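Undergrad: can you look at this prediction? I've put the sequence above it.
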Amino acid sequence: MPATPKTPGASPAPATKIITDLTAPRSAVGTASYRCGNGGVITIQNLGRSLRVVGPDGVAEEFAASPANQSSRYQEAATHDAIVIDGREALVMKRGSTPQTCRR
């Protein structure tokens, strides 16, 4: 049986969906930007068992799940800074600063 030639204008394969919801199961890796109350923007990348957070100053920190078996509370080991993810909000707690709510 002869092969069917491709017709011009045929629709391409559907694009791969990128998951950016950080409340999704840990197997989902994604990145989301959050606007904070002070006008700054942070970027949070879900790495599964941890988060990589890039602050408005461009400095990246890694936060491990705390405790290790959950996916909404994260803590940075050296500074004890913490992030709590709740839906489209992230509560960012830094030592010596007032906690900030950041929203996607």
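TA: All right, it came through fine.
Undergrad: CA atoms for contacts and neighbours, from now on please.
TA: Noted.
Undergrad: quick one, what contacts Ser97?
TA: If you count contacts by CA atoms under 8 Å, 6 or more residues apart in numbering, Ser97 has none.
Undergrad: what does Ile85 give?
TA: Ile85 makes contact with Leu22, Thr23, Ser72, Arg73, Leu91, according to CA under 8 Å, 6+ apart.
Undergrad: one more: Val92?
TA: Val92 sits next to Asp81, Ala82, Ile83, Val84, Pro99, Gln100, Thr101, Cys102 when contact means CA under 8 Å, 6+ apart.
Undergrad: pretty sure the third one is touching Met93, no?
TA: Yep, that's Ile83 we're talking about. Yes - using CA atoms under 8 Å, Ile83 makes contact with Met93 at a distance of 6.1 Å.
Undergrad: putting a second one here so we can go through both:
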Amino acid sequence: MTLFTLAACVSQGKPGQNGTPAAAGAADSQTAAILLEKDTPQPRTATYNCADGGRMTVENIGNAIRVVGSDGLNEEMPAAPAGQNSRFGINHDAIVIDGREALVMKANATPVACRR
């Protein structure tokens, strides 16, 4: 439903036509791309490259995710809080997924940004 609403809001003309400044058309396109990316549901399985040089594969298994990392991590993390699909955690570890990005937080370590 959001995708159809978003498509209706994007300008159909070329920037600069009908009194629309060229910069406004470019900004509309960028906003649409950002909204579409954030509204895109997570795939069942996705691989992320992380800023620390590591990689992880995240499998969506409904009310939890299974994380397999290049560091040997193999862990299942439930939704936290239950019922949502972007924040997962167990004990002192957590992953927040936002569009194509994931923030990995482990106890006593600096959070690491990852991107698929």
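TA: That came in fine, so what should we check first? Remember, predicted model here, so these are calculated numbers, not experimental data.
Undergrad: quick revisit: counting neighbours, go ahead and name the busier of Ile83 and Met93 of the first structure.
TA: Each of Ile83 of the first structure and Met93 has its neighbours counted (other CA atoms under 10 Å); Ile83 has more, 25 against 17.
Undergrad: so how far is Asp28 of the second structure from the counterpart of the more buried one in the second structure?
TA: Matched across to the second structure, Ile83 of the first structure falls on Ile95, judged by TM-score structural alignment. With distances taken as CA to CA, to the nearest Å, Ile95 of the second structure is found 31 Å from Asp28 of the second structure.
Undergrad: Ala46 of the second structure too?
TA: Ala46 of the second structure sits 28 Å away from Asp28 of the second structure when distances are taken as CA to CA.
Undergrad: may I see the buried residues of the helix of greatest length in the second structure?
TA: Ranked by number of residues, the top helix in the second structure under DSSP state H is helix 22-39. Buried residues in helix 22-39 of the second structure, defined by neighbour count with 16 or more other CA atoms under 10 Å: Gly25, Ala32, Leu36.
Undergrad: kindly report the same for stretch 104-113 of the second structure.
TA: Buried, per 16+ other CA under 10 Å, within stretch 104-113 of the second structure: Val104, Met105, Val112, Ala113.
Undergrad: tell me, that stretch lands on which residues of the first structure?
TA: Taken onto the first structure by TM-score structural alignment, stretch 104-113 of the second structure occupies residues 92-101 there.
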